[in-house]
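# kindly generate the corresponding structure for this input.
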Amino acid sequence: MYKNYIKIAWRNLIKKKAYSFINIFGLGLGIACCFLIFMYVQDELSYDNYHEKGDRIYRVLHGWEGDPKAKAPIDSYWVWGNAPIGPALENDFPEIDKVVQFSGRADILLSVEDKLYQEDGVFFMDSTAFDVFSWELLAGDPKTALLAPYSIVLTETTAKKYFGDEDALGKTLKGSDAPGRANAGDYTVTGIMKELPANSHFRFNALLSLSTFKKSNPEIFDAWGYVDTYTYFLVNDQFDEAKFNAKIPAFLERHRDYPDSKYIIAIEPLKDVYLRTVAQRQPGETGSLANIYVFSVIGLFILVIAIINFMNLSTARSEKRAKE
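Model prediction:
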C-alpha cells in the first residue's frame, strides 16, 4: 500500500516539475533559514556555559560618576579597573572564596631558536585562575602554573607552533619588547592547556603570570588610582547579591584613597557578561540580546511565510485537480 502512495507521489512530482520545485524548495529554504538562525541563537546563548562554577562567578565593574553612595548609570562603568580592589574584597567579604585578576590584553614577541612570533592574544593572569574558571590544564600543576614570575602557560596550538610535537613543559621562551606592555625576559613553560571553547567571552593564546607584571609595575597594585586590571571572583553559599550590594558603600568608605572620591563599584554575574553587559573596556567580545530577539522573530516569520506559501500552493493545486 505504501509503495503505491510513493509511486503516485513520485509521478505527480515528475509530472508537475515546476510546481513541485517551487513548493518543496520554498518550504525547504524556509526551514533551512530557520534552522541556521536557531543554531546562531543557540551559540550566542551558550557563551561561558562551560564553566562548572559559572553560577558562582561575578566580576567587578568600576564607576566614576555621581556621588560615591549613589549608583551611576550602568553604561558608565568600566570592567577594567584598579588592582587593590581584589585583595580588599577577598579580605572584607567572607562570602568570596577566590579572586582572580588579570591585566588588559598585552603583546609580546616570543622566540625559541629560529622561531619568532608576536603574540597579541596574551594576558597576565592570576595564579587562582584555574580555581575559578573551568580551563583544562593538560600538563602542569594548576595550583602553581601561574605562581612564579616569568611563568607562561600555552594553549595546545601555541605550544605546537613553538615546539612541534616535543614536550613543551619546562622549556624556555625568550620574551622581547613589543608594542604592547609585556615584560622582556626568559619565560618558563609551566603549563599546557586545552584550547578554549569558541563560546568564551575572552580568548587568548598564552597566559603570563600576574606576578611578572607585579614585579615590573608594583605601583599599580598599591594605589587605587590606576586602571589596569580585570577582577573576577568566586562566591560561596553565604553569598546574597542584595546584601552584598548593600555593603559596598561602607566597603568603599574604608578603602578609597580620597574622602571626596567619586569612585564606586558594581558587580555583574558571569551569565550576563556576554549578552547583557553594557559596561565599557571589555576583555573580549560581547554579543547583543537585542540581536537574539530580532533574529528569532525573523526566523519565525520566515518559517510562517514558508508554511503559508506551501499551503497556498497545495490548496491551489487541489482545487485545480478537483475541477478536472
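
# CA atoms for contacts and neighbours, from now on please.
OK.

# list the contacts of L146.
M125, D126, S127, T128, I152, V153, T190, L207, L208, S209, L210 (C-alpha atoms under 8 Å, 6 or more residues apart in numbering).

# repeat that for 10 Å
Counting by C-alpha atoms under 10 Å, 6 or more residues apart in numbering, L146 touches 124-130, 140, 152-153, 189-191, 207-212.

# just the buried positions in stretch 78-92, please.
Using 16 or more other C-alpha atoms under 10 Å as the test for burial, stretch 78-92 gives W78, V79, W80, G81, N82, A83, P84, I85, G86, L89, E90.

# please disregard the earlier target; I meant stretch 196-210.
In stretch 196-210, counting by 16+ other C-alpha under 10 Å, buried: 196, 199-210.

# need the three-state assignment for Q42.
Assigned by DSSP: H, G, I helix; E, B strand; the rest coil, the conformation of Q42 is helix.

# sequence B follows; please return its structure for comparison with A:
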Amino acid sequence: MLKNFFITIIRNISRNKFYSAINMVGLSIGLVCTILITLFIRDEYSYDKYNLKHDRIYRIGIDFVLNGNRDRTATSALPMGPTFKQYFPEVQEYVRFITAHKQQITYQDKNFYEENIAYTDSTLFNVFSYELVKGDPKKALTQPFSAVLNETLAHKYFGDEDPIGKIIKVDERHQFTVTAIIKDIPSNSHFKFNILYSISTLAKRSGNANFNTIEPISFWNFSYYTFILLKENSSIDKVEQRFPLYYQKYMNDFGEQFGIDFKIIFQKLTDIHLKSDLNWDAPTGNIKYIYILLAIAIFILSIAGINYMNMATARSSKRAKEVGMRKVVGAQKESIIRLFLLESLTLTFAALGIAIIIVELILPVFNMMVNKDLVLNIVQTPDIFLFIISIALILGILSGSYPAFYLSAFRPVAILKGRRKARGGNKRLRQILVICQFTVSAIMISGTIIVISQLFFLKNKDMGFDKENILIAPIRDSSLRTNMNIFKTELKKNSNIEAVATSNSIIGFSNSKTVHLYETADGMKEHALNFNIIDFDYIDLMKLRLMQGRKFNKAIKTDSTTAFIVNQSASNKFKWGANAIGKKLQFGVSFGEHKEVRLGKVIGVITDFHYQTLSTTIEPLSLFISEAPEDRDVIYIKIRQTNQNETISYIRDVWKSFSPNHAFHYFFLDDKINKRFKTEERLTLLFIIFSFICILIASMGLFGLSSFMAEQRNKELGIRKVLGASTNNIVYLLTREFLKLIIIANLIAVPFAYWALNIWLQDFPYRIVIHAWVFILTLIITLIIGLSTVSWQSFKAAKSDPVMVIKYE
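Predicted structure coming up:
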C-alpha cells in the first residue's frame, strides 16, 4: 500500500514538474530562512548559560532620581560587593569589574595595543565558570599587579613559552606578572575581556584605606559592574525585601541630604543580553529583534505553505478523475486523505533536505552578516535538527490538509459525469490565501522602508557639533599630557591641521556625571549633572554654538578655575532662561572628608548637542576648563580633507618625538559614530533580504496560479478573441482579479504594519514619523510586482491562436 502511494506521488510530481518545482523552491527557501533565524535566536538565548551557576548569578544595577532626573545604570558602587556578602546571608560570593581603556602592552621589545581589559576581584573563579589553561584560580588574582590573559593573547605574546611568571609592561608605567591563562571567553557572553588585572592593584595605587572605605559617599560613585552569587535554594526576592535596611545603614546619610530617591536593580545573568535597558551597559541584544525575526520566519513559512495549498486546490480539477476512480475501485476517504498528506510531507521533507544543504553553503556568509559563529550539525545542534524536523512535519500537514480533505470529499458519480471538471477548487479560498500572502509581503516591504528611513535619519541627524575630518587619539603618556600645549603648537605648524583640542571624554558617546549645586531664588540646590572637562580650543574645534554669554578665554585667568559653560538643557532645567550668565554653579559637593569642589559662575550657554549617544535624550551638561595633565584623556585634531595621508604621517612623526614609547593610535570621529549603527544596519539588511524572499515566494505562487488559471480558461479566451477581444482586453481580464486582491491585501496590512512599526520605533528617543507615503509606496511596489508576475502569463494566453485553442478543446 505504502509503495503504491509513493509510486503515485512520484508519478504526480514528475507529470507536473513546473508546479512541483514552484512548490519545492518556495518550501526550500522558507525552510532555509527558518533554519537561519532559528540558529540566530538559539544563539541569542544561550548568552551566559555556559556558566554552571548562571541561575544563581545576579548583577546589581542602580535606579535613582535626583531633582526629577532619573538614572538607571548597569554599574554600582565599589563597596556594594563586600558589604552585600557581609549583610545578606543569601549572598555566597561577589565579584566586581571595572573596565579600562585601550592600553599598550609591552613584552621584551614587542609592543601590542589591546582592548577589552578590566580589573576584577580574586573571587572571579568562585562565581563564573572560566576554564583555566594554566595557573591556580585561588591565587591568580590575589596579589597586586597580577594579570590573567586569555589563550589567544598568551600565544600572541609568548608563543610556545610558558607564560606563567612572565612580566608585561602596561603603558610604560606599570609592570604586571602573568599568573594564569584562561580559555577564550565564549562568543555568547555579554561581557568579554582579553586581559584581567587584580583589583588589589587599584587598592595599592590609591591606598587600601581609601579604596576599601565604606563612608556613605563611597556608595554613590557608580563605576563598577558588581555580580553576586546566591547560595543554593536562596531567593533574590529576600535580598530585595531587606535592601531598605541595608540602604538605611550604609547609604541613607548622603541620600537623605540630597533628597535622592533610590532603588536597587537585580538582573539575572542570563537576562542581561536580551532584556537589559540600563545605561553604561556592555553591548547587548534586543528582545524585540528576536520577536521580529520570529515573526518573519512564520511569515515566510506561511507564504510557502499557502503556495502549496493554493496550487493544490487550483489543480483539483486535474486530479478529480483520479479521486473518482480510486473511490469507484473501493478506496476509502481516509485512504485518499493519507495519500495527499503523504504527498505534501514528501515534498516538504525533500525541500528540507535541499534547505539543509543550502544552509551549509551560505552559513559562512550569514555569520558575517550577523557577526556570529553559528554552526549546524547533528552533534552540536541536535535540538535544532529536532525542531526543524518538527516544523517540516507541521508545515507538510498544514499545507496538505485542506487539499487532502477537499479532494477526498469529491463524489465519484459527479466526477465521472464531468460535473467537477472545470471548477478548479475553491475560488474564494484561493483569493483569501493570495490576500494573506500579499498582506504579509506588504507588511515586510513597509517595515523595510521604515527601518531604512530610521537608519538614514539617525546617520544624518544633526549632532550639534562638527564630526567631519576630526581625528581622535587617546592620550596614555604622562609626558605627553604634561607637554600638551607645546605638542599642540607643533601640530598647528602644519597648514593642513586646522585646530587641536583636548577633553576627558569622547564627544558623542559618554560623559561623567556628578552632583552639582546650582543657584535658585531659594538658595543653592542639588542636581546630578553630566560634565566634560575641556581646554580653551575645544568649543571652536567642535563648532559648538553659543546662545548666551561668551566662550572661555585664555586671557582671563579665572576662566580656568571658576568659569562654567552650560548647555541649553541645563539652563532650562534650572529655570534660568535668558538670565543664566552670572549664575552660581558648584561642581561636586562637600560631604564628610570629601572636599573636592569647584565653585564658580556661568559665563555662557551653548545650544544643545549630542554629547552622548543618540540612544539617550540630551541631558543638562556643564563644561569647564582644567589645565591639569590628568584631565587630558583624549586629543582632537581637525584636519583638512586634502592630503590626509600626509597629514596623518606628520602627526605620527610629531607624536613619536613627544611620546616615543607609545605608538600613535587614532580613529576618525564620524567613523566611530557610524559604527554605533551596526545593529540597525544588520537589521536593515536582514529586512531587505527577507522582504525580497517573501515577495519572491509570493510571486512564484502567483506566477504558478496565474499560469494554471490561464490554462483553465483557454477555451473562454479563444472564444473571446474570435468575437473580437483585443490582446489588451484579454490581459486586463486575467490580471484585474489578482490586482484587486493585492489592493485589498495592502489595505489590511496598513493597520498591522503601523502598529508593529510604532512599537519598534519606541526604542529610539529620536525617531521618524510614519507617513502615509510609506504605505502608498508599498502599494505601488506590490502592484508592480503582482502585475509583472501575472501579466507575462496573461500576455502569453492572449497571444495564443484561438483556432488551435478551440480546436483542441
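
# strands - which of the contacts of L146 of structure 1 land there?
Among the contacts of L146 of structure 1, the residues falling in strands (DSSP state E) are F124, M125, I152, V153, V189, T190, G191, L207, L208, S209.

# which helix or which strand is home to the residue most central in space within structure 2?
Nearest to the mean C-alpha position of structure 2, counting by C-alpha atoms, centre = their mean, stands T679 at 3.8 Å. Using DSSP states H and E, T679 of structure 2 maps to helix 678-712.

# what range does the helix or strand just after that helix cover in structure 1?
As assigned by DSSP H and E, the chain's next helix or strand after helix 678-712 of structure 2 is helix 714-722. Using TM-score structural alignment, helix 714-722 of structure 2 corresponds to no residues of structure 1.

# report the buried residues of the helix holding T679 of structure 2.
Buried residues in helix 678-712 of structure 2 (16+ other C-alpha under 10 Å): 680-681, 683-688, 690-710, 712.

# ok, stretch 87-107 of structure 1 next?
89-90, 95-107.

# ok, now stretch 218-231 of structure 1?
I220, F221, W224, G225, V227, T229, Y230, T231.

# residues in contact with the fourth one?
What that stands for is G225 of structure 1. G81, N82, A83, P84, E219, R256, D257, Y258, Y263 are the contacts of G225 of structure 1 under C-alpha under 10 Å, 6+ apart.

# inside helices: which ones of the residues you listed?
The members of the contacts of G225 of structure 1 all map outside helices under DSSP state H.

# and of those residues, the nearest to D165 of structure 1?
Top of the list for closeness to D165 of structure 1, among the contacts of G225 of structure 1 and by C-alpha to C-alpha, is A83 at 38.1 Å.

# give the aligned equivalent of the closest one in structure 2.
A83 of structure 1 maps onto L78 in structure 2, by TM-score structural alignment.

# now for that match: which residues touch it?
96-98, 211-214, 218-226.

# try 7 Å this time
Counting by C-alpha atoms under 7 Å, 6 or more residues apart in numbering, L78 of structure 2 makes contact with F219, Y224.

# now structure 2: which of the contacts of G225 of structure 1 match?
Contacts conserved in structure 2 for the contacts of G225 of structure 1, counting by both residues aligned by TM-score structural alignment, their matches' C-alpha atoms under 10 Å: G81, N82, A83, P84, R256, Y258.

# isn't the fourth one up against W224?
Yes - look at P84 of structure 1 against W224 with C-alpha atoms under 7 Å: they come within range, at 6.1 Å.

# run a quick neighbour tally on L300 of structure 1.
17 (other C-alpha atoms under 10 Å).

# any buried residues in the one helix or strand it maps to, and which?
Secondary structure assignment for L300 of structure 1, by DSSP H and E: helix 289-323. Within helix 289-323 of structure 1, the residues scored as buried using 16+ other C-alpha under 10 Å are 292, 295-296, 299-300, 302-304, 306-307, 309-310, 313.

# can you check stretch 171-185 of structure 2 too?
D171, E172, Q175, F176, T177, V178, T179, A180, I181, I182, D184, I185.

# distance of Y226 of structure 1 relative to I308 of structure 1?
60 Å (C-alpha to C-alpha, to the nearest Å).

# actually D167 of structure 1, not the one I typed
60 Å.

# show me where structure 1 has helices.
2-15, 17-45, 85-92, 129-132, 156-163, 210-216, 241-255, 289-323.

# so which of those helices comes closest to E119 of structure 1?
helix 156-163 (9.3 Å).

# my guess is T448 of structure 2 contacts F687, does it?
Yes - using C-alpha under 7 Å, T448 of structure 2 is in contact with F687, at 5.5 Å.

# give me the neighbour count for D240 of structure 1.
Residues near D240 of structure 1, counting by other C-alpha under 10 Å: 11.

# that one matches what in structure 2?
By TM-score structural alignment, D240 of structure 1 lines up with S235.

# roughly how far does its match sit from E90 of structure 2?
Distance from S235 of structure 2 to E90 of structure 2, by C-alpha to C-alpha: 7 Å.

# and what of Y650 of structure 2?
Distance from Y650 of structure 2 to E90 of structure 2, by C-alpha to C-alpha: 59 Å.

# can you check F564 of structure 2 too?
Counting by C-alpha to C-alpha - F564 of structure 2 and E90 of structure 2 are separated by 47 Å.

# counting by contacts, list what the longest helix out of those in structure 2 packs against.
Selection of the longest helix in structure 2 by residue count, based on DSSP H, yields helix 333-370. Where contact means 3 or more C-alpha pairs under 7 Å, 6 or more residues apart in numbering; DSSP states H and E, helix 333-370 of structure 2 is packed against helix 17-45, helix 382-408.

# with that, I have no additional questions.
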